[in-house]
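> mind looking at a prediction? Sequence and model below.
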Amino acid sequence: MLRRLARQDRALIAGLAAYRRHPYQRDVPPVPVLWQEGDSRLLDYGGDGPPLLMVPSLVNRAEVLDLMAGHSMLRWLATQGFRVLLLDWGWPEPAARRFTLTDYVAGRLERALGATAAFGPPVLAGYCMGGLLALAAALRRPEQLRGLALLATPWDFHAGPPGARDRALALAALLPGLEPLLEAQGALPVDAIQTLFAGLDPWSIAAKFRAFAALDPASPRAAQFVALEDWLNDGIPLAAPVARETLGGWYGRNETARLDWRIAGAMVDPSALRLPSFVAIPRADRIVPPESALALAARLPGATVLPVAAGHIGMAAGSRAEAQLWQPLRDWLRGL
């Protein structure tokens, strides 16, 4: 037992050291900005065809969808017959630190949507938390859209494997202790967010670095690991009102699944959507349990559901993402 633990410790230390000395640096071509408000920008990845507007999470940088040269979901889709646009939320400037979810959805997201009008009605696609924002916008502005795609998007925050509800309630219970930070900074800091996410699956962090220690540093797989890890370590603060809404409302009171979540006073009810919809559910997701995302798919009328044999991040940016997600999403978009 002690020998096994010692081997694991050595592998973990070796993996961390290999990550720190790896020479990979992200180097991708710049993307034109079509619209900007505060630090939020609408980026144009080009392409010919119907528009696709991607909406990422508020707590991670959008680069996961444009990870690295030769392995970018957005740049690949732009070669497949679509005009690809990305709403990059950016770093919350002082004004945005007072934003609620309504400010983001009925404000910046809808104004970014308006900036796409010259290309025709887009399909709105949301990743993780961005999927909930995209869903709320689609319910408010269905006449401006062709469809809705939701990728690893949560809905029932108390669903999942044994203990999922208890973990969600435990996250919500941290909110009072975080209030001094929220008051002082107007936001939930990056370090606090990373700690919360790490608590969802703490053992996986050590496991991934042990596995990295065994990789050839010169391999494409090693470079991809470093690209993803750099992205994970470069988060974004969450506006204080949004932190209260998500931790208390989503994780604590499960307002989404209970149909108590409201944007601009209106209930967010997926069953009211009258647009074609696509729901991708990674089966190995530890951030958004498949049961949570399936609850959303069940409420969307006639949704196309794609189970993906991957995790939350691997689905969008892993080595097999093109075959597992990008191609099926492309085929669904073409079918519209």
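Yes, it's here.
> when you work out contacts or count neighbours from here on, use the C-alpha atoms and nothing else.
Will do.
> so which residue is smack in the middle of the chain?
residue 128 (3.5 Å; CA atoms, centre = their mean).
> I'd guessed it sits against residue 135; true?
No: taking contacts as CA atoms under 8 Å, residue 128 lies outside contact range of residue 135: 11.2 Å.
> ok, residues contacting the longest helix anywhere in the chain?
Looking across the chain with DSSP state H, the single longest helix is helix 2-21. Identification of contacts with helix 2-21 by CA atoms under 8 Å, 6 or more residues apart in numbering yields 206, 207, 209, 210, 211, 212, 213, 214, 217, 226.
> tell me where the protein has strands.
33-37, 40-44, 51-55, 83-88, 123-127, 147-151, 187-188, 238-239, 262-263, 266-267, 277-282, 304-308 (DSSP state E).
> return the list of helices and strands in contact with the third one.
I take that to be strand 51-55. strand 83-88, strand 123-127, helix 129-140 (3 or more CA pairs under 8 Å, 6 or more residues apart in numbering; DSSP states H and E).
> what about versus this one:
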Amino acid sequence: MPWKGELADRAESLRQKLGAADPEVFSAAVEREVMQRMTLLAQGIEAYRHHPYRRVLPDPPVIWQEGDTRLLDYGACPEAGGAEAGPAVQSAAPLLVVPSLINRAYVLDLMEGRSFLRWLAARGLRPLLVDWGRPGAQERAFTLTDYIAGRLERALDFVVEESGRRPLAIGYCMGGLLALGLAARRQEDLEALVLLATPWDFHADNAPHSRLAAACLPLAAPLLEVMGEMPVDLIQALFASLDPHLVVRKFLSFARLDPASSKAEAFVALEDWLNDGVALAAPVARECLGRWYGDNSAARGQWLLAGRPVDPTAVTLPALSVIPAQDRIVPPASALALANALPAGETVTPTVGHIGMMVGGRAEASVWQPLQEWILARAAGPN
């Protein structure tokens, strides 16, 4: 068999060992190992299903809402002094935090001790989370222009008026593209821009997978037409195709954990979030899969927002791109293409993964703390 260069020596050593093995003994050993792993996998899945952990963190106050989209004020959480803080809360530097439209926003507020937003609030900042919710009857007809030039801009208007300050925009994953679109239209109303694991060149490193994702669009067309949205299960299948063996590996590992351990609880919290997905409005699904993934429209300057191309070279705000070095969802080269296009852009590359940068054990030291320092250095006072 042809092997990659770095595996050639190991493959040759394995070939020689197999050549000396008794076929029947080897076959029996493989069968035993398969059965042990399958049993352990089933045990891991059952342990997850019956684990007692449930997320109990209460939502912070809703200070603005339109349709199913809410703006949550983490500056009024107990970690920031609570709602009683009043003027102190409103004087803190506002952060307009924009998550993806696909997964639930509470990955940024996952659980006690692993909440990026509550951690920032406890350090004197005022995170305002855009919780997109689930597409309702109105949102199912939304395009990216409706979300960015409509709903997100109106949320920005509210923050500027209510706080008397220009917020700093923070976008995570797909939310980074939404935040970039907002900055391209309204940078005079923003203080700075932070992009967390934000893709741009969708054909960088893994063009075949991007084209494969786009090729699913015609197959999903009847569903999109009838339902008005891309179902969660189909979105999950696309993510799973990035690493088909990930589910097996993670549940094998979980089966070996002490169910009462904090590590097991953190696993369940994250897995519950992953399984609590959100459908995508049909017009947005067509734009994302067909244009972003298929045509690579963003990197080619052909992503249109309200009829005008989104041009990162025209966004002159101070900008920080946090590009996880171990990201398997957004290849670092994809995010780097956007970072390099921003005139006032800076880049950091922590040794974490796409989700680990927000909830992993190294998130605070490698991402949260440097990000807080960068924000504080650029957060201006009241207008």
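Alright, I've got the coordinates. Everything numeric here is computed off the predicted structure, so don't read it as measured data.
> who touches both of residue 128 and residue 135 of structure 1?
With CA under 8 Å, 6+ apart, residue 128 of structure 1 and residue 135 have common neighbours residue 150.
> quick one: residue 254 of structure 2 from residue 42 of structure 2, how far?
11 Å (CA to CA, to the nearest Å).
> neighbour-wise, which of the two wins?
The residue with more neighbours, out of residue 254 of structure 2 and residue 42, is residue 254; 22 against 15, by other CA atoms under 10 Å.
> counterpart of that one in structure 1?
In structure 1, residue 254 of structure 2 lines up with residue 212, judged by TM-score structural alignment.
> show me what contacts that match?
15, 18, 19, 222, 225.
> and the longest helix of structure 1, how far from structure 2 on average?
Here helix 2-21 of structure 1, set against structure 2 after superposition, deviates by a mean of 1.8 Å using mean CA distance after the TM-score superposition for structure 1.
> what stretch of structure 2 does that helix fall on?
Residue span in structure 2 matched to helix 2-21 of structure 1, by TM-score structural alignment: 31-50.
> got it, and stretch 175-191 of structure 1?
Under TM-score structural alignment, the match for stretch 175-191 of structure 1 is residues 217-233.
> same check on stretch 276-292 of structure 1?
Using TM-score structural alignment, stretch 276-292 of structure 1 pairs with 318-334 in structure 2.
> do me a favour and get the end-to-end distance for that stretch?
Stretch 318-334 of structure 2: ends 20 Å apart by CA to CA.
> and if you look at stretch 224-239 of structure 2?
Termini of stretch 224-239 of structure 2 sit 18 Å apart (CA to CA).
> in the longest helix of structure 1, which residues are buried?
By neighbour count on 16 or more other CA atoms under 10 Å, the buried set for helix 2-21 of structure 1 is 11, 12, 13, 14, 15, 16, 18, 19.
> need the counterpart of residue 89 of structure 1 in structure 2.
In structure 2, residue 89 of structure 1 lands on residue 132 (TM-score structural alignment).
> burial measure for residue 248 of structure 2, as a count.
17.
> residue 32 of structure 1 maps to what in structure 2?
So residue 32 of structure 1 corresponds to residue 61, using TM-score structural alignment.
> quick check: its match touching residue 70?
No: using CA under 8 Å, residue 61 of structure 2 is not in contact with residue 70, being 9.7 Å away.
> between those two, which is the more surrounded one?
Counted by other CA under 10 Å, residue 61 of structure 2 and residue 70 do not tie: residue 70 has more neighbours, with 19 against 15.
> distance-wise, check that one relative to residue 206 of structure 2.
35 Å.
> run the chain-centre distance for stretch 14-32 of structure 2.
Centre-to-centre, stretch 14-32 of structure 2 and its host chain are 43 Å apart (CA atoms, centre = their mean, to the nearest Å).
> what distance separates the start and the end of that stretch?
OK, stretch 14-32 of structure 2 end separation, CA to CA: 19 Å.
> what count of nearby residues applies to the residue nearest to residue 349 of structure 2 when sequence neighbours are not counted?
Nearest residue to residue 349 of structure 2 in three dimensions, chain neighbours excluded: residue 323, at 4.8 Å (CA to CA, 6 or more residues apart in numbering). By other CA under 10 Å, 30 other residues sit near residue 323 of structure 2.
> got it, and residue 91 of structure 1?
Other residues close to residue 91 of structure 1 by other CA under 10 Å number 20.
> and for residue 329 of structure 2?
16.
> cool, and residue 123 of structure 2?
13.
> what does it align to in structure 1?
Under the alignment (TM-score structural alignment), residue 123 of structure 2 maps onto residue 80 of structure 1.
> now do residue 177 of structure 2
Using TM-score structural alignment, residue 177 of structure 2 sits opposite residue 132 in structure 1.
> its match contacts residue 154, doesn't it?
Yes: the pair residue 132 of structure 1 and residue 154 qualifies as a contact (CA under 8 Å) at a distance of 7.4 Å.
> quick one, which of these two is more surrounded?
Taking neighbours as other CA under 10 Å, residue 132 of structure 1 and residue 154 compare with residue 154 leading, 29 against 25.
> is it correct that that one is in contact with residue 297?
No: contact criterion CA under 8 Å: residue 154 of structure 1 and residue 297 do not qualify, at 9.9 Å.
> got the strands of structure 1 as TSV, with distance to residue 2 of structure 1 columns?
Formatted as TSV, the strands of structure 1 follow (distance: least, CA to CA, whole Å):
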stretch	distance to residue 2 of structure 1
strand 33-37	55
strand 40-44	51
strand 51-55	47
strand 83-88	47
strand 123-127	42
strand 147-151	42
strand 187-188	39
strand 238-239	41
strand 262-263	53
strand 266-267	55
strand 277-282	35
strand 304-308	38
